[in-house]
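Enquirer: got a predicted structure here, sequence first:
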Amino acid sequence: MVRKCLLLATCLVLAGCQQTPDNSYSGYVESQTVSIAAPQSGWLSAVNVDRGDTVRDGQPLFRLDATQAQYALSGAENRATSAQAQAADLAKGARDADIAPLTAQRVQAQSQLDLARANEARYAQLEPKGYVSATQMDSLRAATKSALAQLANIDRQIEEKRLASRVDQQRSAQAQAAAAKADVAGAQYTVDDRDVKARLTGLVDERLREPGEFVAAGSAVLTVRPQGREFVRFYVPQSDLAKFRVGGSVRIACDGCKGQTAKVRFISPSAEFTPPVIYSVRERQKLMFLIEATPEAPDALHAGQPVDVRL
């Protein structure tokens, strides 16, 4: 009985691998698989989809803990606020409170100038009568000039305080503010990037990680089969290989689905033996070549579905 079952199984495999009497070839539907990896290292806090779920472009898939990234964002925002305030401060003059000490110094300098002028005028009347020496007058005149220069110096400082900073200083401050703003944008991107969203539409194939696990940057969390990326794989014997060419068309059909055209996209450059379950020496020596074809309506097919391929 066991011998008969093995014989029957061998016959079925032969029928599936060889060209059928109606000049068709047996194959199956395969689909591209895309790995959705963690863009950053961190603790996995949530996985929003499971195996078999359909995901849409923009749909949340999983989330990494963002505590540290939030701290970095807060620091960047504070630095940007400080840099912007410094740039704004350099663009305007000093406040009255900042100038108040200079104003008090000016009052004192004005008093000294008034006193120096009064002394000079008083002694100038006595100079022609010989009561004041030339040396004394020179000293009085020098005191007046010194007081005048001191007053002018304070006036210049007050004027500078009321003016904005130099253009180069303002440009430097503005550049620093812009750099700090860019740092905020980068920190915000890092925070947003820890909430991973789909960038394609497809079917979740495998859920590889669970919440609570620590994942390294680049580690796959999910695998997804993108919609519209299904293709057909089938084998042909080396005797029929010349009938096929890359870019050529074939017809595919399956149970319960409408037949459609597919374009050959790949022909294996190396031959393979028929499956090892076939123990016959004669069959083992038959060489088969793998061919892949892209159907015109891939959404109508399902991965793993058997199909018949005809020229």
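Expert: Perfect, thanks for sending it.

Enquirer: only C-alpha atoms from now on, for both contacts and neighbour counts.
Expert: Will do.

Enquirer: which residues touch Pro295?
Expert: Contact analysis of Pro295 by Cα atoms under 8 Å, 6 or more residues apart in numbering lists Glu230, Phe231, Val232, Ile252, Gln260, Thr261, Ala262, Lys263.

Enquirer: what do you get if the cut-off is 6 Å, keeping everything else the same?
Expert: Thr261, Ala262 (Cα atoms under 6 Å, 6 or more residues apart in numbering).

Enquirer: one more to weigh against that first structure:
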Amino acid sequence: MTNHVKRYGPIGIGAILLTAAIIGWTQLQNPHEEQGHIEVFGNVDVRQVNLGFKVSGRLAEVIVDEGDQVIAGDVVAKLEPVDYGNEVKLAEARVARSQAALNVLLAGARPQEIAQAEAMLAEAEAALKVAETTLSRQEYLAERNIASHQAHEEAEARRGAAIAKRSAAAEGLELARIGPRAEDIDQARSVLAAEQAALALAEQRVADTILTAPNDGVILTRVREPGAIIVAGETIYTLTLTSPVWVRAYIEEPDLDLIYAGMDADVRTDSGHAYTGQIGFISPVAEFTPKTVETRSLRTSLVYRVRIIVDDPKQRLKQGMPVTVLINPDRSD
């Protein structure tokens, strides 16, 4: 110590101690900042999707296995489609029936039907003439007491019936010429639309017997085997998505003003691989330091969750892998 005092002198030693104190205070103020970068630790977060059918049925075929890589749209499993195919046939028959009923109304009465109505009217008019002639004769005879009054009354009743029949025949002919009511046509169109909607649903159920991958990824688990009875929504596969890949990390409050969404970041693994990333999300809510951080002095500190989107074209990053994130802070303010 005596030699150091002689070499530097009391003033030099004081300056060295002051410099060391300043450096130590700076590191305490921001222990995660290293060589101008903010250093945080996190874990790779890869999203997973449980794949299942929208309809129930018997599992007919499983096409991929654990570890297989799939592309969005690839068929991965199938259900037996027979029952749903029969539903489609039934719905198609109902649509055809409703369409035929509507066509009948739109076409109106056929010429033969109008001719038949005209013939019925002519027959009714002829019957009315006969009834009127008979009534006149009975009136003449009744006035001279040649025929009974009962015969006269019967003749009057027959004429009334003939008049009513003629009126009904005339109205039938008029309806045949006018055609169906607009309300009947609208009702037939509504029935047809309902049957067409039922057909679309049946066809969609047939399509839902084929399970496809919604995203690019790797099959993590295969849960069911062919022949199993599957209910709607039951998991058949678990798919690990290959994109996007995120890193979930936490940043302390003193560093919060130095970062923003969209800022570039470097992501490094323990094996030495480096990846480019970008801050995609900064939580607006403070949290306590996660329990995975075992340092006693940091356990009660408030931190903010940060999500870094990582470019991983070779798909080396795996779920839960620990990584180090280096962020170049923004000191423009």
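Expert: That came in fine, so what should we check first? Quantities reported herein were computed from a predicted structural model and do not represent experimental measurements.

Enquirer: which of the three states applies to Leu199 of structure 2?
Expert: helix (DSSP: H, G, I helix; E, B strand; the rest coil).

Enquirer: pretty sure it contacts Ala91?
Expert: Yes: Leu199 of structure 2 lies in contact with Ala91 (Cα atoms under 6 Å); the separation is 4.9 Å.

Enquirer: helix or strand right after the one helix or strand Ala118 of structure 1 maps to?
Expert: Per DSSP states H and E, Ala118 of structure 1 falls inside helix 96-126. Later in the chain than helix 96-126 of structure 1, the nearest helix or strand by DSSP H and E is helix 134-162.

Enquirer: so which bits of that following helix are buried?
Expert: The neighbour-count check on helix 134-162 of structure 1 (16 or more other Cα atoms under 10 Å) flags 137, 140-141, 143-144, 146-148, 150-151, 154-155, 158, 161 as buried.

Enquirer: cool, stretch 235-252 of structure 1 as well?
Expert: Tyr235, Val236, Pro237, Phe244, Ser249, Val250, Arg251, Ile252.

Enquirer: ok, back up a step: pull out the buried positions in the helix holding Ala118 of structure 1.
Expert: Residues 102-103, 106, 109-110, 112-113, 116-117, 119-120, 123-124 are the ones in helix 96-126 of structure 1 that count as buried (16+ other Cα under 10 Å).

Enquirer: residues in structure 1 aligned with stretch 198-218 of structure 2?
Expert: Using TM-score structural alignment, stretch 198-218 of structure 2 corresponds to residues 183-203 of structure 1.

Enquirer: quick check: end-to-end length of the matching stretch?
Expert: Terminal residues of stretch 183-203 of structure 1 are spaced 36 Å apart (Cα to Cα, to the nearest Å).

Enquirer: ok, stretch 26-42 of structure 1 next?
Expert: End to end - Cα to Cα - stretch 26-42 of structure 1 spans 46 Å.

Enquirer: ok now it, how far from the chain's centre?
Expert: 21 Å (Cα atoms, centre = their mean, to the nearest Å).

Enquirer: so what's Arg95 of structure 1 closest to, chain neighbours aside?
Expert: Leaving aside its sequence neighbours, Arg95 of structure 1 sits nearest to Arg162 (Cα to Cα, 6 or more residues apart in numbering; 7.6 Å).

Enquirer: correct me, but that neighbour touches Lys92?
Expert: No: using Cα under 6 Å, Arg162 of structure 1 makes no contact with Lys92, being 7.9 Å away.

Enquirer: hmm, which two among the buried residues of helix 134-162 of structure 1 are most spread apart?
Expert: Met137 and Lys161 (36.5 Å; Cα to Cα).

Enquirer: what's stretch 67-79 of structure 2 aligned against in structure 1?
Expert: Going by TM-score structural alignment: stretch 67-79 of structure 2 matches residues 52-64.

Enquirer: which residues does the matching stretch contact?
Expert: Stretch 52-64 of structure 1 is contacted from outside by 42-48, 194-204, using Cα under 6 Å, 6+ apart.

Enquirer: can you flag the buried ones in these?
Expert: Looks like the contacts of stretch 52-64 of structure 1 have 42-47, 194-198, 200-204 buried, using 16+ other Cα under 10 Å.

Enquirer: tell me which entries of these lie within strands.
Expert: Gly42, Trp43, Leu44, Ser45, Ala46, Val47, Asp195, Val196, Lys197, Gly202, Leu203, Val204 (DSSP state E).

Enquirer: can you show me the strands along structure 2?
Expert: Using DSSP E, strands in structure 2 cover 33-34, 37-52, 57-62, 69-70, 75-79, 210-212, 217-222, 229-230, 235-252, 264-269, 274-288, 302-310, 322-327.

Enquirer: which one is the residue sitting nearest the centre point of structure 2 nearest to, not counting chain neighbours?
Expert: With distances taken as Cα atoms, centre = their mean, the residue of structure 2 nearest its centroid is Lys54 (10.6 Å). In space, and not counting its chain neighbours, Lys54 of structure 2 is closest to Ala232: 5.0 Å by Cα to Cα, 6+ apart.

Enquirer: with that, I have no additional questions.
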